[in-house]
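Enquirer: How does the following fold in three dimensions:
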Amino acid sequence: MGHLHQDKKIINRVKRLQGQIHAVEQALQQPENSCISVLQQVAAIKGAVNGLMNELIESHLRHHVIGEQADINQQELDEFLKLLKRYG
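Expert: Got it, this is the predicted structure:
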């Protein structure tokens, strides 16, 4: 996946994740924070990681599996990616 270093969308997702993880670390050091608020932050991180995974899978499919193929069924690919995002 040598092309990923050029993908600003993916890099920005990773930076946001870093910020979210740092926020959880900070919250854990504050005794006044409730468990529920920390769990909510972790749930948000989980969703963000799933989103990142979907982006990486889609990028891999487009760059390494499909590549330059002209005979792909774009509608079928779009349906597959939508399904992947829903359940992945």
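
Enquirer: CA only for contacts and neighbour counts going forward, please
Expert: Noted.

Enquirer: Show me the longest helix that occurs in this structure.
Expert: In the chain, with assignment by DSSP state H, the single longest helix is helix 35-60.

Enquirer: Counting by contacts, list what the helix or strand that it is followed by packs against.
Expert: Where DSSP states H and E defines the elements, the next helix or strand beyond helix 35-60 is helix 74-87. On a contact count with 3 or more C-alpha pairs under 8 Å, 6 or more residues apart in numbering; DSSP states H and E, helix 74-87 meets helix 35-60.

Enquirer: how near is L17 to E79?
Expert: 27 Å (C-alpha to C-alpha, to the nearest Å).

Enquirer: do the same with N33
Expert: 42 Å.

Enquirer: Equivalent analysis for G19, please.
Expert: On the measure of C-alpha to C-alpha, G19 and E79 end up 32 Å apart.

Enquirer: Second chain to compare with the first, below:
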Amino acid sequence: MSQAEKEKQKLIARVRRIRGQVDAIERSLVRGDDCADVLMLLANVRGGINSLMAEVLEDHIRLHMTEKNSQLPTDLAEDLIDLVRAYLK
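Expert: Down below sits the predicted model:
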């Protein structure tokens, strides 16, 4: 299995975990659970989505913005990745 395929499978697994978390929110709402519990589940989903977005953005920056013909220097790309990760935490 290629590195790209492994990365793709990791992203798909992450999406499936997020889907499970969203399903847990629905079950919690149907049961009428306490608002604090629902809010905690929502925060977990938000964290998962932000983490997934950061990963996809990092891959995009690394693969498409730092190619040989790109004008974006590698050190600037790394700074951009750090900024994205900090913003999405």
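
Enquirer: returning to that earlier point: by contact count, what packs against the longest helix of structure 1?
Expert: Going by 3+ C-alpha pairs under 8 Å, 6+ apart, helix 35-60 of structure 1 lies up against helix 8-28, helix 74-87.

Enquirer: Compare L17 and E79 of structure 1 (neighbour count), which wins?
Expert: Neighbour totals were compared for L17 of structure 1 and E79, and L17 leads with 18 against 11 (other C-alpha atoms under 10 Å).

Enquirer: Help me confirm that the more buried one comes into contact with A48.
Expert: Yes. The pair L17 of structure 1 and A48 qualifies as a contact (C-alpha atoms under 8 Å) at a distance of 6.8 Å.

Enquirer: who are the neighbours in contact with D37 of structure 2?
Expert: S28 (C-alpha atoms under 8 Å, 6 or more residues apart in numbering).

Enquirer: can you check I12 of structure 2 too?
Expert: Counting by C-alpha under 8 Å, 6+ apart, I12 of structure 2 touches no other residue.

Enquirer: Point to the residue nearest the middle of structure 1.
Expert: L52 (1.2 Å; C-alpha atoms, centre = their mean).

Enquirer: Tell me the counterpart of it in structure 2.
Expert: Mapped onto structure 2 by TM-score structural alignment, L52 of structure 1 lines up with L52.

Enquirer: Quick one: residues contacting that match.
Expert: If you count contacts by C-alpha under 8 Å, 6+ apart, L52 of structure 2 has them with L11, R14, V15.
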